[in-house]
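Asks: coords please:
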Amino acid sequence: MSVPRAPLKPLDAALAELLGNAQPLEAIEWVSTFEADGRVLAQDIVSGLQVPSQDNSSMDGYAVRHADVLAAQHTATPLAVTQRIAAGSVGEALQAMSVARIFTGAPIPPGADAVVMQEDCDLIQAAGEPAHVLIKMLPALGQWIRRAGEDVTKGAVVLSKGERLTPASLGLAASIGINLLPLVRRPRVALFSTGDELVMPGDVAPELMKPGTIYNSNRFFLRALLVRLGCDVTDLGIVPDRLAATVDALQSAAQHHDLILTSGGVSVGEEDHIKPAVQTLGTLDLWQIAIKPGKPFAHGRVQEAHFIGLPGNPVSSFVTFLLLVRPFLLRLQGVAEVAPESIAATAHFTWARADKRQEFLRARRNQAGGLDLFPNQSSGVLTSAVWGDGLVDNPPGKTIAHGDVVRFIPFSELLG
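Replies: Purely as a prediction, here's the structure:
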């Protein structure tokens, strides 16, 4: 009597269960601000000063007193230039009926309450005489003045714990004098593929490939995705389709890694050894997830290490990594918001084959602002992931007509 198959698990339920097992790493490492791009903060960053530290000019021009300019314009009287203030220097108090030549970033002298751009002034300077300027427009109070603290106030949290740092974040940290940042340590990930059919590029020339063998593409994109997510990756290569070899690889990988990630061998065939090998050393849940591509998925524990097994078909492996492994690794690093942003876009294609599973169709934006669909959506056609620039998230049982509005997840949201 056959055992009935478990129902397919919805993606949202699988992701929620997976994230529930992702206890954030606690170890902190202090890293140069130069080297922290893409890493995750382990502590809040609090500013010890205000930025800017004092009022300064946002333009090259002249620092003025508004009342003096108003008075001078009635009689078209030039005002004397009595000082020159460059960035990094400090001016003196501005006297009545005088202006200060000032440059971008230079502090506003006491008494000045506006800056006039040099383009709105005529410089008058006779030989041997002090310089004067004729100001051709009446500035508003505070014009072209950047106020002290308008960017950052002292004591403010400028970057928050769990925040994934961007180039702009690094600049902001530097602006308050931070040269070392407290970061969650990199997740240590062991990666290997299973399958006697796999061959590494460079080991065998294409014309010498034996029937039934294929080049190992998954190893390359999975490693690249892990590195983009800030992981410290140990590449264990290709493990033969032997139970003993799979057990040995898992046992070795579990010693010094937070996650073991495999590709292939998570089905239930006679040559799929991941399930019994993991169960020999730890615990395993083998899921059939209601997504297309990417139905087979495994997760569990090998001793103290997390284990995730991805399907072997390249697009299935690619998509399940983006939808499940990526948020899991971000949560391990303490990131709270791990869901990618999606946009509403218009389908410039039809999809008449509704599936009972949630589908992720490879598509790309066109010049008309809509989405084109790659013609072959097979789980083995990796070309679709290169040609496309995102995934159409199509709910179960739904067809798509030309002109329908669909949910589109750009790869830019998923590939880093």
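
Asks: when you work out contacts or count neighbours from here on, use the C-alpha atoms and nothing else.
Replies: Noted.

Asks: tell me which element Ala249 falls in.
Replies: Assigning secondary structure by DSSP states H and E places Ala249 in helix 243-253.

Asks: quick one: contacts of that helix?
Replies: 190, 236, 239-240, 260, 273-274, 276-278, 280-281, 302 (C-alpha atoms under 8 Å, 6 or more residues apart in numbering).

Asks: give the buried subset of these as a ChimeraX selection command.
Replies: Filtering these down to the buried ones (16 or more other C-alpha atoms under 10 Å) takes a single ChimeraX command:
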select :190,239,240,260,273,274,276,277,278,281,302
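
Asks: now, the contacts of helix 243-253 that are in helices?
Replies: 274, 276-278, 280-281 (DSSP state H).

Asks: and which of these is nearest to Ile108?
Replies: Ile108 lies nearest to Val278 out of the ones in helices among the contacts of helix 243-253, by C-alpha to C-alpha, at 68.0 Å.

Asks: quick one, what contacts that closest one?
Replies: 247, 250, 284, 300-302.

Asks: show me the two of those that sit farthest apart.
Replies: Val247 and Gly300 (14.5 Å).

Asks: mind listing what's buried in the helix or strand where Asp122 lies?
Replies: In the assignment (DSSP H and E), Asp122 maps to strand 121-124. With burial defined by 16+ other C-alpha under 10 Å, the residues of strand 121-124 counted as buried are 121, 123.

Asks: I have a second one here; can you model it like the first so I can compare?
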Amino acid sequence: MSPLVDVETHLGRILDTARGVVAAQPERTLERVPLGEARGRVLAADVEALAPVPPFTNSSMDGFAVRAADLADLPDDDLSLPVDGDVAAGAVGAPLAPGTAQRIMTGAPIPEGADAVVPVEATDHSPGPGPAPARVRLYERPVAGVYLRHRGEDVAVGDQVLTAGTLLGPAQVAAAASVGHSSLTVARRPRVLVVTTGDELVAPGEIPGEGHIPDSNSLLLAGLVAEAGGTTVHGRSRDDVDAFLATLDASLPEVDLVVTAGGVSAGAHEVVRQSLETRGIDFLGVAMQPGKPQGFGTVADSTGRRVPVVALPGNPVSVFVTFHVLVRPLLAVLTGADPDRRTFEVVAGRDWPTPPGRRQYAPVVLSRGEDGEILAEPPHPQGAKSHFAATLALADALAIVPAEVDGVRTGDRLEAFGVRGWGA
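Replies: Next up, the predicted model:
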């Protein structure tokens, strides 16, 4: 029996292959999209400001624009000026005449000649709608520069605002709009062919007969691909080599990655292994639990383009774990994101068994202990087993148990990464 490959070696090969695919096919990996479609995408090029922020010097308060020097010689109890203008947001007022004030709204351009704003709350004028007063009395002496937002004080033209590799959320999209952009260059969403195999599979909702099970893996993988920034092309194959290869070849030209579930072990009817070994895919044992039997490599489409293939085991928990550990980082490379996942410390809330000589990625439910520590427990009393599909839905994270640990004990400290909330 061949020795097991450690997770880092296997993952390193997967990521190196993904980086090579991106380098060889730059035209397939990037696209320009309107800002309204950019949220959730990964930025592919640095963004520089085309316009300053703020675009003009404006008021940060509702109040009165003045020239501070005009009041320098007035006594504190008689700081009053005639009002000679009313500047609303979106309007441009006339220049400020010496010895006068103009009423101004938040965000409105500062009139030429003004150098300060006195908030309406610091005057004898009532806030709210209504005409500007003929004269205003100030209850505080203005200071030049106060309550002004100066042109370009946040960002100047040419400043870098966003860096390539940034996951674009609402704030990042808004920042791009604020500096003059209407579209961004982003990584194209990888198209992933998901193939589930097995004569025992029936469609979700169909009542399975004896020896049949619902095909939950297709929905699981489609959802995981979407969460990782990809889109799914789905296929299902019988346990027949010709049928499997026909499904594969029909979709290869339009996809960037193939992920299969099931049919990778050493049994007599392992259709994925029997099909893909003839195409140069390596099948191996990885020192992890769940997810020991796996396959990986690339296959050529009709044009000769190489497409990565990740063959996962068929048990639903194995699919879930191996996707998070191996496929999600691969998709991160294809989308230009960081493949590393941030981990955090958890404390085992109870005992659970581990396999000898293999790193365990245990689905766990998280909670807060009385001392603030994060407690982790498998969602099922029997621990982390690869066929416990229903209780998998309760998992918040995967706890990482080193291969040399012969069993988790209550109070053990482990690293984990989130798969739902909790840093996911």
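
Asks: what residues in the second structure pair up with the helix holding Ala249 of the first structure?
Replies: Under TM-score structural alignment, helix 243-253 of the first structure corresponds to residues 241-251 of the second structure.

Asks: so where do the helices sit in the second structure?
Replies: Using DSSP H, the helices found in the second structure span residues 7-24, 26-29, 170-178, 216-227, 241-251, 271-276, 316-322, 328-335.

Asks: what's the mean deviation for the fifth one versus the first structure?
Replies: Its match in the first structure and helix 241-251 of the second structure itself, once the structures are fitted together, sit a mean 2.4 Å apart by mean C-alpha distance after the TM-score superposition for the first structure.

Asks: and Asp393 of the first structure, how many neighbours?
Replies: When neighbours are defined as other C-alpha atoms under 10 Å, Asp393 of the first structure has 17 of them.

Asks: is it true that it touches Arg362?
Replies: No. Counting by C-alpha atoms under 8 Å, Asp393 of the first structure does not reach Arg362; the two are 9.3 Å apart.

Asks: stretch 169-183 of the first structure maps to which residues in the second structure?
Replies: Going by TM-score structural alignment, stretch 169-183 of the first structure sits over residues 172-186 in the second structure.

Asks: first vs last residue of the matching stretch, how far apart are they?
Replies: Using C-alpha to C-alpha, to the nearest Å, one end of stretch 172-186 of the second structure lies 13 Å from the other.

Asks: so how far is that stretch from its chain's centroid?
Replies: Chain-centre distance of stretch 172-186 of the second structure: 17 Å, with C-alpha atoms, centre = their mean, to the nearest Å.

Asks: just stretch 393-405 of the first structure next, same as before
Replies: With C-alpha atoms, centre = their mean, you get 28 Å for stretch 393-405 of the first structure.

Asks: quick one: buried residues of it?
Replies: Going by 16+ other C-alpha under 10 Å, stretch 393-405 of the first structure has these buried residues: 393-396, 398, 400, 405.

Asks: now do the same for Arg41 of the second structure: its match in the first structure.
Replies: Using TM-score structural alignment, Arg41 of the second structure lines up with Arg39 in the first structure.

Asks: before we move on, back to that, give the buried residues for the match of stretch 169-183 of the first structure.
Replies: So for stretch 172-186 of the second structure, counting by 16+ other C-alpha under 10 Å, buried means 172-173, 175-181, 183-186.

Asks: looking at those residues, which is nearest Asp340 of the second structure?
Replies: Using C-alpha to C-alpha, these come closest to Asp340 of the second structure at Val186, 19.6 Å.

Asks: quick check: the gap between that closest one and Pro26 of the second structure.
Replies: Distance from Val186 of the second structure to Pro26 of the second structure, by C-alpha to C-alpha: 12 Å.

Asks: do Val347 of the second structure as well
Replies: Per C-alpha to C-alpha, Val347 of the second structure is found 44 Å from Pro26 of the second structure.

Asks: those two: which is more packed in?
Replies: Using other C-alpha under 10 Å as the criterion, Val347 of the second structure and Pro26 rank with Val347 on top: 23 against 10.

Asks: understood, closing this out.
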